[in-house]
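Visitor: Any chance you can model this:
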Amino acid sequence: MLPRRLALVTAPQAGEAFGSWPDRMAWFNRCPPGVMAELFGLGLRGPSADLRPRTFGVRANDAVCDAVYAAADVTALATERMHLTVFDQGPLVLSEVLAAGDTAARATAGSGWVEVYGSRTCPLCLLSSGGVWPLWWKLACAGVCPVHEVVLLDRCPSCRCVLRWGGMRPRVLSNASRRAPMSCASMVGRRPCPQWLPMVRARSAPPGVAGLQQRWLEIACGRVRPVLGGVEVSRAEWFAAYRACVVLVRLGLPGVLGRLRGAPAWWRRVLMGEREVRGLSRARFGWGPASAEAATVFLAVVMPVLEAANARELGQCLMPLVRAAADAGGLGAKPLSQVAVPAVFARAVATQMPVNRRMPSPW
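Guide: Now for the predicted structure:
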């Protein structure tokens, strides 16, 4: 096997998404992304020759790693770090992502806790990096850029589509059209949207939320051992608690907003709109934030709860979420039955269940 096959190679950047790197390679080589994928030897073969596998960007197998190494001299470890597997048993459960991929022909933007096909973005980061799309921008909890302290952009102001979304066929890597790394590039008809994203004005994030997003990222990337209520827990347990808090907030709307001290008026608009998008079905209540704005609000609400210093403080922080969900009658269907929260979190929730009346456990 030759160690290198392509003459013009741009090195992947730390934290870059796998889909972003071939896009940049294709742009510099002046060819469509589907052609670049073939040059990489990724072997896109399905119902049509331009259809990427459902594991594309999610999990790298040996064949993908070997093909990328042969084409671009990029190691298997570097290739694996560009895939969503780095977030497995943390903000993502990989088996759930792959199971959702089974219905890729009817793909839905932002289902679950990750944007498999599209992405959010910080226009300022995109400009300064020359078109690098970090992997964490795909996560549903990506709301704020910690560097520039702006709310991430999730939809194009021109075409109104999710950024880098493939239109009606999101799994297609076009063999006909090029797409600039700093453009929206969602498929509108037969052509990618040309909106130049660095021209879009980013909105300033609420004070302090950029720091919350940075601490969330430190745990998501495994750089910090998470602590919950004064007890060390695994990444999977910490993010299960985060999911549970998101569900409790949704169940308690709109009454929960009156229980949160200092909640600004715009939170109601964002969260009520987000709940409408996610629907009232039990399944969708377990999905991640539907927009960067909603992710920003959830960060502001949930992170202070999970950063409680001890179990007693954790229970007190959970009180408005649990009581509002109980008052709204949202706990009867056991909405947290599929969320494997740690024992310290379950006990804290139990201490805040309303007294003097029968109330079913959320589990």
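
Visitor: Could you use CA atoms for every contact and neighbour count after this?
Guide: Will do.

Visitor: measure the residue nearest to residue 242 when sequence neighbours are not counted to residue 14 for me?
Guide: Of all residues not flanking residue 242 in the chain, residue 302 sits nearest, at 6.8 Å (CA to CA, 6 or more residues apart in numbering). From residue 302 across to residue 14, the span is 28 Å (CA to CA, to the nearest Å).

Visitor: ok, the two, which is more surrounded?
Guide: Taking other CA atoms under 10 Å, residue 302 and residue 14 do not tie; residue 302 has more neighbours (21 against 12).

Visitor: so which strand or helix has the more buried one?
Guide: Counting by DSSP states H and E, the element that carries residue 302 is helix 292-306.

Visitor: Tell me the helix or strand right after that helix.
Guide: Next in sequence after helix 292-306, counting helices and strands by DSSP H and E, comes helix 311-327.

Visitor: Show me what that next one is packed up against.
Guide: Applying 3 or more CA pairs under 8 Å, 6 or more residues apart in numbering; DSSP states H and E, we find helix 311-327 packed against helix 235-252, helix 255-259, helix 292-306, helix 343-350.

Visitor: Show me what the third one is packed up against.
Guide: In other words, helix 292-306. Applying 3+ CA pairs under 8 Å, 6+ apart, we find helix 292-306 packed against helix 209-220, helix 235-252, helix 265-278, helix 311-327.

Visitor: and this one, so I can compare the two:
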Amino acid sequence: MRSSGARRRLPAVAVPCPEEAFDSWLWRAAYRIGVAPGFFARALGLDLSGVRQVRPVGFGVCLSLEAAERLEACTGIPAGRFTGMQLANVAVVGAPVGKLTVSRLREWQADQWVSVYGGRVCPLCVADVPVSRLWWRLSAAAVCPVHRCLLVDECAGCGRRVQSGRAQLGMLPVREGALDPGVCGNVLAGSAMGRCEARLSDLPVTVVGDILVVWQRPLLEAFAGRPVRALGDEVSPRQWFAGVRLVTELVREAATAAELEDLGMPSSGRGPGAWLCSVAGEVRGRVGSPPASALEAAFVLRTAGSLLTGHDPQDAAGRLRSWADRLVRSGAAKTVLAPNRRDVPRLVAAAVGW
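Guide: This is a model prediction of the structure:
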């Protein structure tokens, strides 16, 4: 982003909420003063392109120090607050390397298990304040720890991923006027400017209780930048998340139904976590793909996450070794294991024979 010259301090700007994503704040702050998000972005001095819409490729992913300082000058909000709202600065995520293009950004978000544009949502949270939390953009995010409900993936109004088409590929509307951050806002198919008006707070909620909150706790610890244990060893957030991605591939491709049941996965529609039964078969064969739903994320947290963090380290290492051996014998090791070597914790790497 290039400098757009000296900027005046705006008289009133919405203050970012804790854990809020950058695009969520910009959309919300623009609505508060009655202007389009793209128009507001230009007023803040962000160097963007386009007339009717602006299309910054890395919007919400990374922010230069120069741009953050311009935002501080315009809003009075510290520059560090804005840089901390970018996906590339999340502790579990590896920053993209080189110049960002649309294709490279798509590859990066799939590799890092994040969703750049849109994400999951807790309808009960946004009923209070229409804020999209940054950790909801993690593909492994599954549950709201406050309301004990599954995060919602799909809008009941348009049938698409929640807010995924609101700013597709970072395109920020300039001429539409103020856009309510409390609605889905996806651009409707076959309509030049029509948007989904379904209110996020009205989306159906599935209450799952405390068990999934416990399974997700290590993910939120890692998101907050705190070290997490993997096979008994304290590791960095990024290493732990890399370990989860690798173990997920092993579970998907090598673990038997009996082994999953032995790990605590329900085998019938009864008891705690019974709602997970429907997803166990759906994750097979999705090598390299991040969890496509909150339900799949719950499966990942219950299997890979708990195996690394809450299981007996020696037993867990033995299971990983057995699954890795199966993949080697089947000839699938190169496809499943090789792409997941980066940042993996040393004990996890040793368990799979690296």
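
Visitor: sorry, back to before: could you give me the residues in the second structure that the helix holding residue 302 of the first structure aligns onto?
Guide: Alignment of helix 292-306 of the first structure against the second structure: residues 294-308, by TM-score structural alignment.

Visitor: right, and residue 229 of the first structure touches residue 314 too?
Guide: Yes: counting by CA atoms under 8 Å, residue 229 of the first structure does reach residue 314; the two are 5.5 Å apart.

Visitor: list residues touching both of these two?
Guide: Common contact partners of residue 229 of the first structure and residue 314 (CA atoms under 8 Å, 6 or more residues apart in numbering): 306, 307, 308, 345.

Visitor: how about the residue nearest to the second one when sequence neighbours are not counted, what does it touch?
Guide: The spatial neighbour of residue 307 of the first structure that comes closest, neighbours along the chain excluded (CA to CA, 6+ apart), is residue 228 at 6.6 Å. Going by CA under 8 Å, 6+ apart, residue 228 of the first structure touches 238, 306, 307, 308, 309, 310, 311, 344, 345.

Visitor: which position in the second structure aligns with residue 228 of the first structure?
Guide: So residue 228 of the first structure corresponds to residue 230, using TM-score structural alignment.

Visitor: any idea how far that match lies from residue 261 of the second structure?
Guide: 21 Å.

Visitor: what does residue 159 of the second structure give?
Guide: Distance of residue 159 of the second structure to residue 261 of the second structure, computed by CA to CA: 33 Å.

Visitor: what would the shared contacts of residue 229 and residue 314 of the first structure look like in TSV with distance to residue 257 of the first structure?
Guide: Below are these laid out as TSV (distance: CA to CA, whole Å):
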residue	distance to residue 257 of the first structure
306	18
307	20
308	20
345	22
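
Visitor: neighbour-wise, which of those leads?
Guide: Most neighbours among these, by other CA under 10 Å: residue 306, with 24 neighbours.

Visitor: Tell me the residue in the first structure aligned with residue 55 of the second structure.
Guide: In the first structure, the residue matched to residue 55 of the second structure (TM-score structural alignment) is residue 52.

Visitor: Equivalent analysis for residue 39 of the second structure, please.
Guide: Using TM-score structural alignment, residue 39 of the second structure lines up with residue 35 in the first structure.

Visitor: What is the burial count for its match?
Guide: Burial measure for residue 35 of the first structure: 20 neighbouring residues, criterion other CA under 10 Å.

Visitor: nearest spatial neighbour of it, skipping sequence neighbours?
Guide: Counting by CA to CA, 6+ apart, the residue nearest residue 35 of the first structure is residue 175, at 5.5 Å.

Visitor: got a list of what the one you found touches?
Guide: Applying CA under 8 Å, 6+ apart, we find residue 175 of the first structure in contact with 32, 33, 34, 35, 50.

Visitor: Surely the fourth one is in a helix?
Guide: Yes: assigned with DSSP: H, G, I helix; E, B strand; the rest coil, residue 35 of the first structure falls within a helix.

Visitor: any idea how far it lies from residue 172 of the first structure?
Guide: Distance from residue 35 of the first structure to residue 172 of the first structure, by CA to CA: 12 Å.
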